[in-house]
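J.: sharing a sequence plus its predicted fold:
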Amino acid sequence: MALLRIAPNGYIRRANAAARRLLGASLPQGADPVHIGSLLDGPGRPAGEWIAETHAARRSDGRSEVLRLRARDDAAKEQHFQVTLAMDPVEQPGLIAVLNDASALKTLEAQFVQSQKMQAIGQLAGGVAHDFNNLLTAIRGHCDLLMLRHDKGDPDYADLDQIGQNANRAASLVGQLLAFSRRQQLQLETLDTRDVLAELTHLLNRLVGEKITLTISHDPTLRAIRADKRQLEQVIMNLVVNARDAMPAGGNIEIRTDVLSIDDLARDKVSLPKGDYLRIRVTDEGCGIEAGLVDKIFEPFFTTKRVGEGTGLGLSTAYGIVKQTGGYIFCDSEVGKGTCFSLYFPAQAGVRQAVRPVAAATEMTQILQRASVLLVEDEAPVRAFAARALRLKGYEVHEAASAEEALALLDGGLTVDIFVTDVVMPGMDGPSWVRAALRDRPGTRVVFMSGYTEDIFGEGHDPIPNAAFLAKPFTLNELIQAVARQMQDPPRRLDA
């Protein structure tokens, strides 16, 4: 047991061997006393004040606080001790302090607080992003409608184009917030990473500049993965940009892919399940990251760059995307030698998915001429844009501002070929009303729209048949294409 004898003024009179080992300092045996405040930081106030207050109260009921050991040059990590005080029955006036190492407890507490902070920021980011995506859908959509009425030679066309481009930039920023909060809808598909990286090579070479050499190599036995292509590209670009910024004088960046069979891999408080994984490594020869900072690099808004040179969202965005995909990301770094980010994705046994053939133009025109849509969206600007866009393409559109209104229209005898509905709405949500409607209309196609979705169809429910997803914000063409894809085959009408 680690014990200290402390005078009322906070100076340490004696320390046993256990206390010396814990504190790692040369404590006095009588001469040149050391003040406890020079060794331990108090809980929001100097440790000496706590000692004096406890002695003045003349209480021996075991007052306890967690104190932090002041930083030492040889300290590998922060240390905390639970210090319990009692009146010294032998040397009066004075106190006895019992020390217990509380570093593990404080580490767990810090991890819990950090996870709560990450969750709170994620919920805030996801909620804000959802609202912004509705606004951006309306802005981009009405901009598209205006551009249909202007030729490229029109003086207003360039202004409208600028509005559209800036809306796209805003959508990209919102996408980063959703990636961090892990509340974006991923469009998962079977990917060959050789194809993904081949398409990215030109852009990556432009990003790194002339001072840096980019090399890409692949395992000849490479396996496919299930991922969102656009988001995987975003992760790789973020890592390459970070590698570039770590080498202002130039150097080499290597992207290497291989396949591993893992029986047991545990690191960074994560254990990978047994199985085959495709690994993507992005390695640079830059300045490296200090050991004390590696654990923080995936935190949102944390950056080692100077003010104004980074948002601190790049690596947290990559982390969110990889985790939501079902993968893992790790960082190995050595100051002065470089950094390697390793991505692990479960390898797939199958081949890439076949693309459904697109209906011929004449056939599609005939389908559109007789197709009817029930559009359900609680945001009036989004509903107005979507309805106009669909009518311009020949659809018969029926509008509803809520799920309850949509069901009332159907109960009143309305028959349609396809439901186009928001996911998150006041009252009944999109998946719930669609399930209710499909009980009597099983052949109806569905397009779900949402600024984000988390468990879009809800836990414990079967997938909704004939359903597709359209992420907000979307353009006029994206909306039309999503509906057209659902209507490729001749629709089965409700009264057929």
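T.: Now that the structure is in, tell me what you want to look at. Residues are numbered from 1 along each chain as shown.
J.: going forward, measure contacts between C-alpha atoms and count neighbours the same way
T.: Fine.
J.: check which helix or strand covers the residue nearest to the spatial centre of the chain.
T.: Most central in the chain under Cα atoms, centre = their mean is F180, positioned 2.3 Å from the mean C-alpha point. Assessed by DSSP states H and E, F180 sits inside helix 155-181.
J.: try it against this one:
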Amino acid sequence: MNAVQASGTTSQEGRFQLLVDAVTDYAIYMLDPTGIIASWNSGAQRFKGYVESEILGEHFSRFYTDEDRATELPRRALETAVREGKFEAEGWRVRKDGTHFWAHVVIDPIRDARGNLLGFAKITRDLSERKKAQDALKESEERFRLLVQGVTDYAIYMLDPTGHVTNWNAGAQRIKGYQPDEILGQHFSRFYTQEDLATELPRRALETAAREGKFEAEGWRIRKDGTRFWASVVIDPINNDQGELIGFAKITRDITERRNAQLALEQAQAALFQSQKMEAVGQLTGGIAHDFNNLLTVIVNNLDLLTRGARDARETRLIESAQRAAERGAKLTQQLLAFSRRQPLQPSLHNPKKLIEGFEAVLRRACGEMIKLQFSMPTRIRSVNVDAPQFEAALLNLVVNARDAMPEGGKLMITVNNAVLKEHEAVSSGLRPGPYVSISVRDTGHGMTPEVVSHIFEPFFTTKEVGKGTGLGLSQVYGFVNQSGGHVDVNSTPGEGTKFTMLLPAQEDGEDAPEEQNAGVARPAKETAGTVLIVEDEPAVLEVASDIFDSLGYDVLTASDANEAIEVLGRDVHIDVMFSDVVMPNGMNGVELSRKARELRPTMKILLASGYPMSALPSEGLGEGMSFISKPYRWAELSDKLRSLRTGS
């Protein structure tokens, strides 16, 4: 090599050395074949802490931790570089001050033109900050993984972009029933019902999440065992830094209990609203019936009195026609009182199966030839405490209603069953849990809309043509069942028919009560003279009552309210009977008056009258020497009541 060439080479090596020394982010230095440090740049000095004079001639193993030296990692690193042409790794290294840093290390062998090993080029980079960030991220991911895995109330898992499950937490396992190895790699659509699969809901859910940034819904989902649960579902898309969709995060919660509780609350609120509405209507109709009974009392008794003085057959016929019309009006008020649960009932223990069997002929005649009537009743049915005639009337009303719903014929099934109402089932009906008897009437008629069903028990509500019905039949059913401590329900679908079900409280081991041998046999009235005090605020009723008592031979005293009656009772006059209305103005009713009268005249007989039944009166009840008669009362009924009071029978 001539002088010019040597000078050029030296200049080139000098420039290369200046370049290496200028690098401060990398430690670049040379080792001899045994690992002794032969050169040192400014980058090595910056993050290893040694100046060149301190480190040249030292073995590079001093940068390694005690643990790495114990495994002879420095020696093995050089051997790997010689054998494989490179050694590359990351690990902890030690600075001059003893602190550790995370290093990325590359060792390359240096050979001459003949392949002889001259030493090693070693490049080290301080990656402590990056490792710190990676460790922090790893720790965060681990904490998040533990958090997700620790959640058992939510199913939290991920899907790939096509909807296949890529991970699975403990909550998903608990709620859906699958172990991770059973579900990873499977498509999430297996959790959906057949109805949702038919509408491609899983595909549409992912498309919505990808398009709108979220999919949220509630619906039925399927567990591994095939059972259903009501789920709240959220699906969020997962995008990478470039905005590309890489999967979905899916969170599912089992809210079946919450949904059931909400439905039960809604049913209870609806039942309460319906009950309050029917109660309000019942109070109105009960009041109307009471006033109507006052009018009928005047009418029927005046007709009775006219009958006694009829002069010829024509007058008798006209009076009898008016009496029949009045009787129809009385039946109408009884239906109104039945709905308002104020009709006087005479309940006793009966086997409903026997009642129905004894009434079957009437029911078949009511159905007509075009209706096929069938019965389904088990051998043993619990007894119920009901008024037998009112029970038969309610059943007949249901059968007639079913018949009218099938003008072209059909099938009508009466089913009787024992039933037990559980706690949660009793909430919507307002009943107590326990044994009941269920009597259902199901037809195959035209059915009803929900709007019609919501009004079906209201008085005078009817879907029949004008003149075809009073709209009181189902009201009687409602009133009878409720007054008997039960509940009536209706299920109907337009075009598919209707089913009415009466639930009546059952007696576990009750037997039918013996029938009264003399029931319905009229006893002759025994007229007894005396003095009566009639207390009545309706002038027309007061007049007719006075006429009746006068015809029975009584001397009559009158009062228009309780205050007047007390004033009369305070006089020095003998009174055998006080006949008083219950509902009166001016602050004191007939029951309160009777208590005051008993204080003033302990031996006086007391007879109370009302358009409401006895069951609707104040709870104090009637004492000895007191009795009650319902309006509209008849001449013979009143005479019989007076006789019973007189004789104590």
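T.: Thanks, I have it. As the structure is a prediction and not an experimental result, all values here were calculated from the model.
J.: so the helix holding F180 of structure 1 matches what in structure 2?
T.: Structural correspondence for helix 155-181 of structure 1: residues 314-340 of structure 2, per TM-score structural alignment.
J.: centre of the chain to the matching stretch, how far?
T.: Chain-centre distance of stretch 314-340 of structure 2: 46 Å, with Cα atoms, centre = their mean, to the nearest Å.
J.: mind listing what's buried in that stretch?
T.: By 16 or more other Cα atoms under 10 Å, the buried positions in stretch 314-340 of structure 2 come out as 316, 319, 323, 326, 329-330, 332-340.
J.: which residues in the stretch 201-350 of structure 1 form helices?
T.: Counting by DSSP state H, counting those that start in this stretch, the stretch 201-350 of structure 1 has helices at residues 229-245, 291-294, 314-325.
J.: out of those, which gets nearest to H130 of structure 1?
T.: Closest to H130 of structure 1 of the helices of the stretch 201-350 of structure 1 is helix 314-325 (Cα to Cα; 16.7 Å).
J.: mean per-residue distance, that closest one to structure 2?
T.: Compared with structure 2 after the fit, helix 314-325 of structure 1 shows a mean deviation of 2.3 Å (mean Cα distance after the TM-score superposition for structure 1).
J.: what's the matching range in structure 2 for that helix?
T.: Using TM-score structural alignment, the match for helix 314-325 of structure 1 in structure 2 runs over residues 473-484.
J.: starting at the chain centroid, how far to the matching stretch?
T.: 26 Å.
J.: and the contacts of it?
T.: Contact partners of stretch 473-484 of structure 2, identified using Cα atoms under 8 Å, 6 or more residues apart in numbering, comprise 335-342, 385-386, 390-391, 393-395, 397-398, 401, 456-459, 487-488, 502-505.
J.: switch to 6 Å and redo it
T.: Outside stretch 473-484 of structure 2, the residues that touch it by Cα atoms under 6 Å, 6 or more residues apart in numbering are 335, 338-341, 394, 397, 457-459, 487.
J.: burial check on R130 of structure 2, number of neighbours?
T.: 11 (other Cα atoms under 10 Å).
J.: do the same with F301 of structure 1
T.: Count around F301 of structure 1 with other Cα under 10 Å applied: 13.
J.: now do the contacts for it.
T.: 312-313.
J.: give me that answer again for 8 Å
T.: 311-313, 316.
J.: cool, E285 of structure 1 as well?
T.: 246-247, 251-253, 337-339.
J.: so what's L569 of structure 2 up against?
T.: Taking Cα under 8 Å, 6+ apart, one finds 575, 597, 600-601 in contact with L569 of structure 2.
J.: pick the one among those closest to T252 of structure 2.
T.: A597 (73.7 Å).
J.: how close does L412 of structure 2 sit to G497 of structure 2?
T.: The spacing between L412 of structure 2 and G497 of structure 2, counted by Cα to Cα, to the nearest Å, is 10 Å.
J.: need the residues touching each of those two.
T.: 442-444.
J.: going along the chain, name the strands of the stretch 251-400 of structure 2.
T.: Counting by DSSP state E, counting those that start in this stretch, one finds strands in the stretch 251-400 of structure 2 at the ranges 348-350, 371-376, 383-386.
J.: out of those strands, which is the most enclosed?
T.: Neighbour counts (mean count of other Cα atoms under 10 Å) averaged over each of the strands of the stretch 251-400 of structure 2 peak at strand 383-386, with a mean of 24.
J.: my read: A224 of structure 1 touches R194, true?
T.: No: the criterion here is Cα atoms under 8 Å, and A224 of structure 1 misses it with R194 at 9.3 Å.
J.: rewinding a little: of the helices of the stretch 201-350 of structure 1, give the one that comes closest to Q353 of structure 1.
T.: Among the helices of the stretch 201-350 of structure 1, helix 229-245 sits nearest to Q353 of structure 1 (Cα to Cα), with 13.1 Å.
J.: how far does that closest one sit from its chain's centre?
T.: Worked out by Cα atoms, centre = their mean, helix 229-245 of structure 1 lies 14 Å from the chain centre.
J.: superpose on structure 2 and give me the mean offset of that helix.
T.: Looks like 2.1 Å for helix 229-245 of structure 1 (mean Cα distance after the TM-score superposition for structure 1).
J.: any buried residues in that helix, and which?
T.: Under 16+ other Cα under 10 Å, the buried positions of helix 229-245 of structure 1 are 229, 231-232, 234-240, 242-245.
J.: sorry, back to before: elements contacting the helix holding F180 of structure 1?
T.: Here helix 155-181 of structure 1 touches helix 103-147, helix 314-325, going by 3 or more Cα pairs under 8 Å, 6 or more residues apart in numbering; DSSP states H and E.
J.: in CSV: those, plus distance to K269 of structure 1 and mean neighbour count.
T.: Putting these into CSV (distance: least, Cα to Cα, whole Å; neighbours: other Cα atoms under 10 Å) gives the following:
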stretch, distance to K269 of structure 1, mean neighbour count
helix 103-147, 11, 17
helix 314-325, 14, 23
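J.: and A468 of structure 1, which of the ones you listed is closest to it?
T.: helix 103-147 (18.0 Å).
J.: packing partners of that closest one?
T.: Using 3+ Cα pairs under 8 Å, 6+ apart: helix 103-147 of structure 1 touches strand 80-87, helix 155-181, helix 380-392, helix 476-486.
J.: no further queries at this time; thank you.
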